[in-house]
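1. A predicted structure for the sequence below; I have some questions about it.
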Amino acid sequence: MTPDTDHHISVVPVEGGWRVLSPLDDTPLMFLSGAKAEEKAKSLAERLAATGHDAQVLIHDRTRALIGTWRYFADEFPLSELPIRAID
């Protein structure tokens, strides 16, 4: 995938805390701690990568300036496509 097709997960400030916006859910996640919001955003990006999708985490500060980005590349063999081996 190219950067234009990355799934973007953003951490943005809101009144009283931080919001995580992701393509996984229409409902934004809310956190009091910016660190917790960032942790959740990275966790969501790891899940996307594990299922074969490139993801990018975008972190904004209280002025909404972009202060950090992390790229998560799709796994070559996504979990959904791994062969299941029977246990003997």
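-> Yep, that arrived. Numbering: from 1, shown residues only.
2. C-alpha only now, for contacts and for neighbours.
-> Fine.
3. count the residues that sit near L32.
-> Residues near L32, counting by other Cα atoms under 10 Å, number 14.
4. the one 10 residues further on now?
-> Burial of K42 is recorded as 22 neighbouring residues (other Cα under 10 Å).
5. contact partners for A45?
-> Taking Cα atoms under 8 Å, 6 or more residues apart in numbering, we find A45 in contact with 9, 55-57, 72.
6. for comparison:
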Amino acid sequence: MSGGYRITVAPVAGGWSVRCDGGLQPLHFLSGARAEQQARALAERLSLSGRDAQVLVHDRTLALVGAARYHAAAQRDAPPI
């Protein structure tokens, strides 16, 4: 995905991590469901701020089990089409 943020949910020792391109610090959670929820919330915020984002969710074996794209929301001051 070019020009957007990749947000990855994956298992780590003691829980789950949410990592995002762009220099953001990783987040850590005990619950995989909570990690996925926060990854999707982050992607939604990035989308609303005009940035594309993609969430990739891995299971305990590191297999990719889910993916979602969040397209950049149109800027409010953009001229109507």
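-> It's in. Keep in mind the model is a prediction, meaning the values are calculated, not measured.
7. what's the TM-score here?
-> Here the TM-score for the pair of chains, by TM-score structural alignment, normalised by the length of the second structure, is 0.86; 77 aligned residues with a Cα RMSD of 1.4 Å.
8. let me have the contacts of A45 of the first structure in TSV, extended by secondary structure, distance to L66 of the first structure and neighbour count.
-> Formatted as TSV, the contacts of A45 of the first structure follow (DSSP: H, G, I helix; E, B strand; the rest coil; distance: Cα to Cα, whole Å; neighbours: other Cα atoms under 10 Å):
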residue	secondary structure	distance to L66 of the first structure	neighbour count
I9	strand	13	24
A55	strand	16	27
Q56	strand	13	24
V57	strand	11	25
Y72	strand	18	19
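9. give the single residue among those residues positioned nearest to L32 of the first structure.
-> Set against L32 of the first structure, the nearest of those by Cα to Cα is I9 (17.6 Å).
10. and that closest one, what does it touch?
-> I9 of the first structure touches 20-23, 41, 44-45, 55-58, counting by Cα under 8 Å, 6+ apart.
11. counterpart of it in the second structure?
-> For I9 of the first structure, the aligned position in the second structure is I7, judged by TM-score structural alignment.
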